[in-house]
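>>> After the sequence you'll find the predicted model.
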Amino acid sequence: MSPVFKILVILTSHATAGTSGQATGLWLEEFTTPYYAFVDAGAQVEVASIAGGQVPVDPHSIEAVGKNPASVERYLQDEALRTRLATSIKIDGLAAADYDAVFMPGGHGTMWDLPTSDTLARLVSTAWGEGKIVAAVCHGPAGLVNAKDEKGQPLVAGRRVAAFSNTEEVAAGMDKSVPFALETRIRALGAHYESGPDFQPFAVRDGRLVTGQNPASSAKVAELVLQALREAR
């Protein structure tokens, strides 16, 4: 039996916050919550990253066993998924045509390698042009800043977009470390930026574009992605 949907998840390969040397990377819940929502819905999920291989996980996104979000607890018991995160596929050579959706979780690492990857920009732009669902959560929308729509305009221009807010960045103590303020950049590209209260669940869907504000929004993003995929069918 073939999978209902094929979803490409693209993760950061960047492990340190700028010149600070502070460990960063993927915020685990933003990957695990949608991942399990997708596979539990019957989807086939490909796990890729900018550089391939081991995906760095932000150490602040994992607590002692029993103190994590449910999806992270499930991940800690899931040897197969941990192996997939250690052996992620490099995005070079992947074809958007092979997937129904492309999804980019966040974590501060994304702020360095997603916006600077020409390969990612082409892949996301192609996926959009081919009518695929494009989604991201928290800092994952950093992977949208160089993507173009079918008219060659910024993909986010004129569209409703949520992403980690400037006030959340200040609250996280990372506003001086990140290479740019994601909310500010999204707005400058012409997006209709939307947000809810800091660190509370908030996600928006504008047609085939689904975005969420912060880690707490990952379940809602997954729900909206699945909704969009089912409608596309």
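The structure has been received and is ready for your questions.
>>> contacts and neighbour counts: CA atoms only from here.
Noted.
>>> Share the number of residues neighbouring the nearest residue to residue 28 once chain neighbours are set aside, please.
Once flanking residues are discounted, residue 28 sits nearest to residue 61: 5.7 Å by C-alpha to C-alpha, 6 or more residues apart in numbering. When neighbours are counted by other C-alpha atoms under 10 Å, residue 61 registers 18.
>>> which residues touch residue 61?
Taking C-alpha atoms under 8 Å, 6 or more residues apart in numbering, we find residue 61 in contact with 27, 28, 29.
>>> how much space is there between the residue lying closest to the last one once chain neighbours are set aside and residue 30?
Once its chain neighbours are removed from consideration, residue 29 has its nearest residue in residue 72; the separation is 6.0 Å (C-alpha to C-alpha, 6+ apart). Distance, residue 72 to residue 30, by C-alpha to C-alpha, to the nearest Å: 9 Å.
>>> Kindly check the end-to-end length of stretch 166-180 for me.
10 Å.
>>> which other residues reach that stretch?
If you take C-alpha under 8 Å, 6+ apart as the criterion, stretch 166-180 is touched by 17, 18, 20, 108, 111, 112, 181, 182, 183, 184, 198, 199.
>>> Identify each buried residue in the longest helix seen in the chain, please.
For the chain, the helix with the greatest residue count under DSSP state H is helix 218-232. Judged by neighbour count (16 or more other C-alpha atoms under 10 Å), helix 218-232 contains these buried residues: 218, 219, 220, 221, 222, 223, 224, 225, 226, 228, 229.
>>> now swap in stretch 155-169 and tell me
155-157, 159-166, 168-169.
>>> repeat for stretch 91-109
Of the residues in stretch 91-109, those buried (16+ other C-alpha under 10 Å) are 91, 96, 99-109.
>>> Need the distance between the two termini of that stretch.
Distance between the boundary residues of stretch 91-109 (C-alpha to C-alpha) amounts to 16 Å.
>>> ranges for the strands of this structure?
Using DSSP state E, the strands of the chain run over 6-11, 44-49, 89-90, 101-104, 133-137, 160-161, 192-193, 203-206, 209-212.
>>> can you list contacts of stretch 26-39?
11-12, 44-45, 55-58, 61-62, 69, 71-72, 75, 105-110, 137-138, 215, 218-219, 221-223, 226.
>>> now that stretch: how far from the chain's centre is it?
Its chain's C-alpha centre and that of stretch 26-39 lie 9 Å apart, by C-alpha atoms, centre = their mean, to the nearest Å.
>>> And for stretch 129-146?
7 Å.
>>> Flag every buried residue along that stretch.
By neighbour count with 16+ other C-alpha under 10 Å, stretch 129-146 contains the buried residues 129, 132-146.
>>> next, the one to line up against it:
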Amino acid sequence: MALRPKVLFVVTSHDQLGNTGRKTGWYLPEGAHPHEVLAPYADIIWASPKGGITPLDPMSDQVDDDDLLTRNFLLKKESWRSSEKLANFLGRADEFEAVFYVGGWGPMFDLATDSGSHQLINEFYAAEKIVSSVCHGPGALAKVKLPSGKYFLDGEPVTGYSNVEEGMAGVVEVMPFSLEDALQTASGGHYKKATEPLGVNVVVARGGKLINGQNPASAGPTAEAILASLKQSGKI
């Protein structure tokens, strides 16, 4: 029997929303929906910059009544409750088929500039593995540069939480940088967004090796795109 593929889910270790005094972290549905899509087919390992228990954004565990998938995921309290240190996975890209950066505001404050995360992305890229993210997860990709000095995203279509969506959430002044603007710069003007704010939008590039979703509604569809790419490449 063939071994199940492994997917590395990376979440933030950061729990403070700027200087507002509000708690933040990773956004539960953006981890729950992709997990439930991929878990029947792949082993999922959780990582974060600091390792250990990771911070959930307090708003995100107030699960909508109709989001039974996230509610069940929250109640299971399985492996996602803790994580391994991201640094432990450096040099191990060959063990995995994909890395997925979960959203939430936290990644904008730590993963965006984390040197270990940047190295991890470079290693997955060099090994021709899937690099993916959703919502603010693309913040982890926006500043990454390849050994050549070019941006990792250079010339590639990409998406992530838009300026309009950030404004609707009332946190524009709190963010360390504009995600949309950073993705636009890194990609060389290839940032893509949904026709309407908060609309589903998944952007697939590099022949299925670069997959990103714009916002919470795009989390499940992003995972479906990852699954489709794994199936197409014969990994599942």
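Looks like it arrived, so ask away. Note that the coordinates shown come from a computational prediction; the quantities given were computed from them, not determined experimentally.
>>> Look up the closest residue to the spatially most central residue of structure 2, ignoring the ones flanking it.
Nearest to the mean C-alpha position of structure 2, counting by C-alpha atoms, centre = their mean, stands residue 101 at 2.2 Å. Excluding its sequence neighbours, the residue lying closest to residue 101 of structure 2 (C-alpha to C-alpha, 6+ apart) is residue 133, at 4.3 Å.
>>> quick one: the equivalent of the one you found over in structure 1 and residue 7 of structure 1, what's the gap?
Residue-level alignment of residue 133 of structure 2 against structure 1, with TM-score structural alignment as criterion, gives residue 136. Distance, residue 136 of structure 1 to residue 7 of structure 1, by C-alpha to C-alpha: 12 Å.
>>> shared neighbours, the two?
residue 103.
>>> before we move on, the earlier item: tabulate the strands of structure 1 in TSV, adding columns for distance to residue 118 of structure 1.
As requested, those are arranged in TSV below (distance: least, C-alpha to C-alpha, whole Å):
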stretch	distance to residue 118 of structure 1
strand 6-11	14
strand 44-49	13
strand 89-90	13
strand 101-104	15
strand 133-137	17
strand 160-161	21
strand 192-193	24
strand 203-206	24
strand 209-212	20
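>>> Which among those is found nearest to residue 119 of structure 1?
For residue 119 of structure 1, the closest of the strands of structure 1 is strand 89-90, at 10.3 Å, according to C-alpha to C-alpha.
>>> Need the counterpart of residue 222 of structure 2 in structure 1.
Residue 222 of structure 2 maps onto residue 221 in structure 1, by TM-score structural alignment.
>>> thought its match was touching residue 209?
No. Assessed by C-alpha atoms under 8 Å, residue 221 of structure 1 is found out of contact with residue 209, at 10.3 Å.
>>> intersection of neighbour lists for the two?
Residues within reach of residue 221 of structure 1 and of residue 209 at once, by C-alpha under 8 Å, 6+ apart, are residue 135.
>>> how about the helices in structure 2?
28-38, 68-76, 115-126, 139-142, 163-169, 179-187, 219-232.
>>> on average, how far is the fourth one from the matching bit in structure 1?
Meaning helix 139-142 of structure 2. Taking mean C-alpha distance after the TM-score superposition for structure 1, the mean distance separating helix 139-142 of structure 2 from the aligned residues in structure 1 is 0.9 Å.
>>> Enumerate every residue touching the equivalent of residue 156 of structure 1 over in structure 2.
When structure 2 is aligned by TM-score structural alignment, the residue opposite residue 156 of structure 1 is residue 153. By C-alpha under 8 Å, 6+ apart, the contact list for residue 153 of structure 2 reads 141, 142, 144, 183, 186, 187.
>>> what's the answer for residue 47 of structure 2, then?
Shown in contact with residue 47 of structure 2 (C-alpha under 8 Å, 6+ apart): 8, 9, 10, 11, 83, 84, 85, 86.
>>> Surely the third one and residue 101 touch.
So that's residue 10 of structure 2. Yes. Residue 10 of structure 2 is within contact range of residue 101, at 4.8 Å (criterion: C-alpha under 8 Å).
>>> Aligned to residue 70 of structure 2, what sits in structure 1?
By TM-score structural alignment, residue 70 of structure 2 lines up with residue 72 in structure 1.
>>> okay, now that match: neighbour count?
Residue 72 of structure 1: 23 surrounding residues under other C-alpha under 10 Å.
>>> cool, and the one 4 residues further on?
The burial count assigned to residue 76 of structure 1 is 13, neighbours taken as other C-alpha under 10 Å.
>>> And the one 5 residues further on, by the same measure?
The tally of other residues near residue 81 of structure 1 (other C-alpha under 10 Å) stands at 16.
>>> Just list the residues touching it, thanks.
residue 75.
>>> My read is that residue 121 of structure 2 contacts residue 131, right?
Yes. The criterion here is C-alpha under 8 Å, and residue 121 of structure 2 meets it with residue 131 at 7.0 Å.
>>> any idea how far residue 61 of structure 2 is from residue 67 of structure 2?
11 Å.
>>> which one of the two has more residues nearby?
With neighbours defined as other C-alpha under 10 Å, residue 61 of structure 2 and residue 67 compare such that residue 61 has more, 14 against 11.
>>> Excluding chain neighbours, what is closest to that one?
Residue 61 of structure 2 sits nearest to residue 28 (C-alpha to C-alpha, 6+ apart), 6.2 Å away.
>>> returning to what we had before: chain center to the longest helix of structure 1: distance?
Computed by C-alpha atoms, centre = their mean, the chain-centroid distance of helix 218-232 of structure 1 equals 14 Å.
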